[in-house]
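Asks: whatever this is, show me its structure:
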Amino acid sequence: MKKYLLFLLLCTGEYTFAQQIAPLTVEKIMRDPKWMGTSPTNFRWTGDSKTLYFNWNPDNRAKEELFKISNSSTKPVKAAEKEDEKLLGLNYIYNKDKSLGLVEKSGDIYLQNFKTKKETRLTNTMDRESNPVFLTNGDVAYQLGDNIFQLNMKTAETKQITNFVKGKAAGRTPAKPTTEQDSWLKAQQTELFDIIKKRNAETRNGGARGGRGRFGSSSSETKSLKSLYTDDKFLNGVVISPDGRFVTYKLTAPAQNNRSTIVPNYVTASGYTEDIPGRTKVGENENISQGFIFDTQRDTVYAIQTATISGIKDIPDFYKDYPKQLDSLKKKNADRPVNFFGPIWNESGSTGIMVATSADNKDRWILKLDELTGKFDLIDRQHDEAWIGGPGISGFYQGSTGWIDNNRFYYQSEATGYSHLYVANVSTGNKKQLTSGKWEVQSVQLSKDNSTFYLKANKEHPGITNLFKISVNGGELVQITTMKGLNDLTLSPDEKYVAINYSYLNKPGELYLQPNKAGAKAIKITESTTAEFNSYKWREPDMVSFKNRYGADVYARVYKSDKPHPNHPAVVFVHGAGYLQNVHFGWSTYFREFMFNNLLADNGYTVIDIDYTASSGYGRDHRTGIYRHMGGKDLTDQVDGVKFLVDKYGVNPKHVGLYGGSYGGFITLMAMFNESDVFASGAALRSVTDWAHYNHGYTSNILNDPFNDPIAYKKSSPIYFADKLKGNLLMAHGMVDVNVHFQDIVRITQRFIELGKNNWELAVYPVEDHGFIEPSSWTDEYKRIFKLYENTLKK
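Replies: Take a look at the predicted model:
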């Protein structure tokens, strides 16, 4: 009997061991990701900071469920969704002493008294009220439809502040902007002449002298509010100043004569081909906005004066390559179009700051608004002949900006080559840089008492993020979290705790909880990965760096093979998005590719994954190194990476392939065309083949517009180099891709046909968008990639 039990135990042990060493397959790793386990997401605290909620799926159910922990008991428990969600912290707008808060809920405005813990509903309508703010006199202002209303908190009277009217006034001619001189002359007339005073009073009281209003009421009771006509433009960006006097807004003329793309959908429920409306292409006309100020006290409207912005007439340097266009622009001497964000008012309402970005992407200004004239004083100008960008800096929103007090305004800038935190005193004009070094401030949060900045930064290593704090006055940068990896952070409202989504190279994200103190220990809360996922020993890739041919440091991950194939083949993985970081110490968003790279290493390949020029996390020069030439330094970094593998890892330079999706697919095409002696085979997935057919927001930053800078597009688009294809190329593309359209791959396919090329293959996926969803599609795609390498790199 004992021998029989021993035999059973040995068999069981052998079976378990066999399970643990079962080889990776494409079918296994490309299943629904739930087989790996589901990491917790969407961390949010209750307003009292006692409970943290998050979404999680530890039981592999059909969908995630709501869980919670408290800061006293860290065991996750399921939450009653409908009840517990009501306790979640809301994004209140506070009054000066933070005793009161305003919040919009379901289209109505609520007032929370934090001392009495009483909530008062201020509006209850079928329409949506939004953007509530406290005015300096204690009243509440909010937006209903297009208009601003003011609620007197003492009398409960509601007063309409603006009267925006769609269309044009009958017989109205456009009014010229009111100048300071116009306003002064008008005031002088009123001061000197009684007849002007009398007529002004009659106008305010409803028109005809001696007239009476409705139902016999006197004309003095008739309401009169200036009509603010929007013509045929869109109204947006309506902001009231804290003292209630000024309302700023933008009128945007929609772009004319643009043509949107159409993506055909072939596999539909109806059985008919259905068209998906798409985007415009780079270089199309853009919306044009004009900013205005409505002075309620003077009852007048005037335009924001862009002509007063420093450098508004500057011409980008790239026009030097186009002398005729340059001469034409010099003759026009026109102001460049700009986009405005704000104003962002200080607490007292004495100063408003506007963030402006040029439509050509070359400038970002921090501007102090003179609300009486619509003119500006310059606080900071960041200029870049490539394009403005970097963490906390953007051409699409106001970035990491805000007030510390009534005089000090903070913002981020790449002035030193890396995105750092600055504070400007708008009264004195003095600017102070709070952080410095060859690392980036990736996000900024001002403490509730306005004394401290909390920063997420990669100070230790470009691929390690942690939480730091620094006084708003500058000084020592104190590190709060210390775990080596990626730390995504959520501070509790009372700032006593930090929830951390922590991940490592071969470990998906898990929830940790740590007191918000330097040196405090982070406690692990969740365990999410499955036994099946844990049964394989996922590699910790070598974290390396090498010098590229231009002398810059390039960071990479290398997946070594324990048993290299006799050919010593190698594969380069090229991450997508261009401006994205994948060589970090955390779990990759490219988790399927991470697993596939492990599979390749198991099968004798050495794999390298490079944060090439244009990747994020490395400062301005790295970010903009591809300006006017995509497929330049970002491609030669791949070639230099292969040389690094040959020198350090013994790779055979004759047996190298590469693959990547989106931007990675674009680089793969450029590599197969322009570096055919280096790469024997490549798999280009959902690739951009011609940048003139991609979107405006992304492409115009890097290559300008096709009609203004055709040189840049011809140097950067694979379709112009298709005749150089020598190696073995696999292309794969989703047919309902609304990002990089299927048309892209069709056009280059036609080029191959016309060129007589026969060493290429196209796999199409009829139901897939840019990011694949169906496991069957992922499996088919990566089986083809693996087969390509097995047939070309091992023979």
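Asks: alpha carbons only for contacts and neighbour counts from here, please
Replies: Fine.
Asks: how about Lys459: what's its closest non-neighbour residue?
Replies: Excluding its sequence neighbours, the residue lying closest to Lys459 (Cα to Cα, 6 or more residues apart in numbering) is Trp439, at 5.3 Å.
Asks: can you tell me which residues contact that neighbour?
Replies: 418-419, 457-459, 461-462, 617-619 (Cα atoms under 8 Å, 6 or more residues apart in numbering).
Asks: following up with a second sequence; could you model it the same way so I can compare the two?
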Amino acid sequence: MARKLFLLPILLFIFIEVSAQSTLSVDYIMRDPKWMGTFPSAPSWGEDSNQIFFKYNQENDPADSLYKIELGKPSNIAKVHWPEEKGLAKPLLAYNSDQSLRIYRKDNAIIFEDQKKKTTTTLLTWHEPVSNLRFLADENRIAFNSSGNIYVYDRSTKSVSKSTNISNASKPASPSEPSSSDPGFLEAENLDLLKVVRARKEAQEKSKAYRAAIRESNSEFIYYTQGKNISNLQLSPDEKFATFSIYTPASNQNTIVPNYVDASGYTENLNTRSKVGNKPAKVEIGIYDLTRDTVYFVTTSNLPGIKDLPDYVKDYPEKTWEEKERSVTLSSPIFSPDGKRAIIQVRAFDNKDRWITEVDLTSGELKTLDRQRDEAWIGGPGIGGGFGGGTFGWLPDNQHIYFQSEASGFSHLYLLDVNSGLKKALTSGKYEVFDPFLSKDQKYWYLTTSEVDPGERHFYRMPVMGGTMEKLTSMTGNNEVALSPDEKKLAIIHSYSNKPAELFVQENKVGAKPQQLTAGQSEEFKAYRWRDPQIVKFTAEDGAQVPARLYLPEASKKNGAAVIFVHGAGYLQNVHKWWSSYFREYMFHNLLTDLGYTVLDIDYRASAGYGRDWRTGIYRHMGGKDLSDQVDGAKFLMAEHGVESGKIGIYGGSYGGFITLMALFNHGDIFTSGAALRSVTDWAHYNHGYTANILNTPEDDPIAYRRSSPIYFAEGLKGNLLIAHGMLDVNVHFQDVVRLSQRLIELGKDNWEMAVYPVEDHGFVEPSSWTDEYKRILKLFNTTLLEKKQ
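Replies: Coordinates of the predicted model:
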């Protein structure tokens, strides 16, 4: 009798464990996402501020199309057909300072519109394609590019003048210069023997030199690029200078990805990226002085710290480090509204410095206005990449420039007085600023921030010189805002953790109530009660508070097992209160939770949204704090949520696949099983732009690569590993897992398997591939984490 009572709890445990079910299945959730409904994106406004355009798919088309809503008729969602859509596009649209006038290109014509008078005029029909239209400081004059030069149209005189004279040919030899070609033996002998022939030859050359000298003295200045192609050609608003860029790419070897399933029936090679350790491209900024008829180039040798060595050199005492000017990239100059000044962003190729400079337009010398140095790497929202971009420009007063910087540890908006050098932070605090822009009257900033919470995004208005920020949006989650042309209304794409995006419209006022315009969820999608995951924080080994999404099963279904999901991209945020770009994984987590699993989704070190220190927490050691955060998350689940030791799995794709490999290779005592999807296995084989930021280069910092690459830790595999990879992956190449599989074979490991997907790139497309992959993941966890107790 005692024995029967003892067995009863065991039998009950087995019954509960195997009977947990879900109305979801992998086949169900991994179908073409159209089953979920249609969700709006990319909102924009009609010119009269009464129409909202957006991408949508109400008619089950192969892809999203352009739709519109007429305000006042919210139920009237209409598809925009091609003739109308084509008419909406105005290539090269440019405005004057108060945006009362605008110009754009239509074919080879320049169209002029007076916004106040509501008139449209064709100013000029040109014989060649035109580009880079813009108003000059004298707004009666309009500059445009054509055939590699700048022209100016004067609205008063209705005349066109050519401002630059640039040719990509080689410069002809000067008449005073000796001929570079030596006569051959026969010609030399002939000239030596025959006086008349020699005299005629000499007379011919003198005549030619005379004619050339006359032409040279009477001709216009021509700048010859010697065959180099120029880009970003622009005229200063005061018409005294033009600037241009010359980009000379470096010769770096690209890699090959074989396509075994090409339609031709033959194996075709896909040419893809090079690997980390690229030689730098060369960027030169030329200044064309239109007054002095001369061209010279911006110089960077006087930048403060241009020869600084990075701190990591101390780890290589045996190596001699040469102190030399570092390679840099330069953005195209941005002229002040009056054209008298120009600013340039300069970024070191080693990613340690970003200089904001003013260029002396008469000499090309740079004056540093702001230097941001980071011994890890320069980055963060609005900072811009190697060729500029980001938040950067002039206020209309010709005195202040604006930019974003992580100087405080979070990316904020700054003003800098170019006369006094005084820098002022317009925003501050432990939050980040995204996509600031000026109002039409240039009296206000509009910006999105995470001030309320790292997991929320709201839209604000703030005086141009700083002051109180007015919060204009109120819905919890993410608010992606498009401001109407008259700046009276907001079109908002809003989503919440368990609610995909919908379109709303709202007055541009604090406290205004948003009105929902779309309702795209299908009845099938709405039939399931999608979870709103808890946002929690747990304490890491170094004391940091790590944010995570937590999915808890019902107590009656709880099986004691857990799955930790690792998001991809490294620098990405997935712990937030809006609909995730990882929506398939989100639905899979609902399925797992239905089956009794506890699921944790962590914004580990290097994730976006938490400032500079979090972003750079993996510098020189990927698989360091980003991995220990997963381990600490597992310990948190065991300590706080009843998860049992030996019943924890981990999975993720891309960067998440990399972390999964590192987890199984280094912490087999914590993680029993893992699925590594499209994973990097050796960082020396990944691309330069991403990897060199974090790990420097393999040639200069091999220590960082050795301790960060899973292939060097494969001998530590104890648990159960699934590797899945698309064979057409041009981001993380299939070669990565081929090399790792050979390593595992040589190590005699037999507790792993690999699934390959012949038609898939890095991001899977086919529902059949998604389904196969996630069935394998579910099977892995069910068979290795839910072993029945005897």
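Asks: what's the TM-score for these two chains?
Replies: Once superposed, the chains reach a TM-score of 0.89 (TM-score structural alignment, normalised by the length of structure 2), with 731 aligned residues with a Cα RMSD of 2.3 Å.
Asks: sec struct for Ala671 of structure 1, please.
Replies: Taken by DSSP: H, G, I helix; E, B strand; the rest coil, the conformation at Ala671 of structure 1 corresponds to helix.
Asks: surely it meets Ser681?
Replies: No - counting by Cα atoms under 8 Å, Ala671 of structure 1 stays clear of Ser681, with 9.5 Å between them.
Asks: using JSON lines, lay out the contacts of Trp439 of structure 1 together with secondary structure and neighbour count.
Replies: Shown next, in JSON lines, are these (DSSP: H, G, I helix; E, B strand; the rest coil; neighbours: other Cα atoms under 10 Å):
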{"residue": "Tyr418", "secondary structure": "coil", "neighbour count": "25"}
{"residue": "Ser419", "secondary structure": "coil", "neighbour count": "30"}
{"residue": "Ala457", "secondary structure": "strand", "neighbour count": "25"}
{"residue": "Asn458", "secondary structure": "strand", "neighbour count": "21"}
{"residue": "Lys459", "secondary structure": "strand", "neighbour count": "19"}
{"residue": "His461", "secondary structure": "strand", "neighbour count": "16"}
{"residue": "Pro462", "secondary structure": "coil", "neighbour count": "20"}
{"residue": "Gly617", "secondary structure": "coil", "neighbour count": "30"}
{"residue": "Tyr618", "secondary structure": "coil", "neighbour count": "26"}
{"residue": "Gly619", "secondary structure": "coil", "neighbour count": "22"}
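Asks: for Tyr142 of structure 1, give its distance to Asp494 of structure 1.
Replies: 27 Å (Cα to Cα, to the nearest Å).
Asks: among the contacts of Trp439 of structure 1, which two are most distant?
Replies: Spatial extent of the contacts of Trp439 of structure 1 (Cα to Cα) is set by the pair Ser419 and His461 at 15.0 Å.
Asks: which stretches in the stretch 151-300 of structure 1 count as helices?
Replies: 180-192, 194-204 (DSSP state H, counting those that start in this stretch).
Asks: now, of those helices, which is deepest in the fold?
Replies: helix 194-204 (a mean of 14; mean count of other Cα atoms under 10 Å).
Asks: now what about that helix, what contacts it?
Replies: 189-191, 208-209, 220, 224.
Asks: next, the angle from it to helix 180-192.
Replies: Per axes from the mean of the first three to the mean of the last three Cα atoms, to 10 degrees, the angle that helix 194-204 of structure 1 makes with helix 180-192 is 110 degrees.
Asks: returning to what we had before: and Tyr142 and Asp494 of structure 1? Which one has more around it.
Replies: Between Tyr142 of structure 1 and Asp494, Tyr142 has the larger neighbour count (other Cα atoms under 10 Å), namely 23 against 13.
Asks: which ones are touching the more buried one?
Replies: Neighbour list for Tyr142 of structure 1: 129-133, 148-150 [criterion: Cα under 8 Å, 6+ apart].
Asks: got it, and His725 of structure 2?
Replies: Contact partners of His725 of structure 2, counting by Cα under 8 Å, 6+ apart, are 677-679, 734, 737, 755-757, 762.
Asks: counterpart of it over in structure 1?
Replies: Aligning on TM-score structural alignment places His725 of structure 2 opposite His733 in structure 1.
Asks: quickly find the element holding that match.
Replies: strand 728-734 (DSSP states H and E).
Asks: how close does that strand sit to structure 2?
Replies: Once fitted to structure 2, strand 728-734 of structure 1 is off its aligned match by 0.2 Å on average (mean Cα distance after the TM-score superposition for structure 1).
Asks: one step back: tell me the one among the contacts of helix 194-204 of structure 1 nearest to Ile312 of structure 1.
Replies: Distances from Ile312 of structure 1 to these, taken by Cα to Cα, are shortest for Gln189, at 36.2 Å.
Asks: returning to that earlier point: redo the helices of the stretch 151-300 of structure 1 as TSV? Include distance to Pro566 of structure 1.
Replies: What follows is the helices of the stretch 151-300 of structure 1, written out as TSV (distance: least, Cα to Cα, whole Å):
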stretch	distance to Pro566 of structure 1
helix 180-192	82
helix 194-204	93
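Asks: for Ser443 of structure 1, find the nearest of those helices.
Replies: Taking the helices of the stretch 151-300 of structure 1 one by one with Cα to Cα, helix 180-192 is closest: 40.6 Å.
Asks: residue range for the closest one in structure 2?
Replies: Alignment note (TM-score structural alignment): helix 180-192 of structure 1 is unmatched in structure 2.
Asks: again, but for stretch 515-522 of structure 1
Replies: Using TM-score structural alignment, stretch 515-522 of structure 1 pairs with 507-514 in structure 2.
Asks: on that earlier part again, wait, which of the helices of the stretch 151-300 of structure 1 is closest to Arg381 of structure 1?
Replies: helix 180-192 (26.4 Å).
Asks: could you list every helix and strand in contact with the closest one?
Replies: Using 3 or more Cα pairs under 8 Å, 6 or more residues apart in numbering; DSSP states H and E, the elements in contact with helix 180-192 of structure 1 are helix 194-204.
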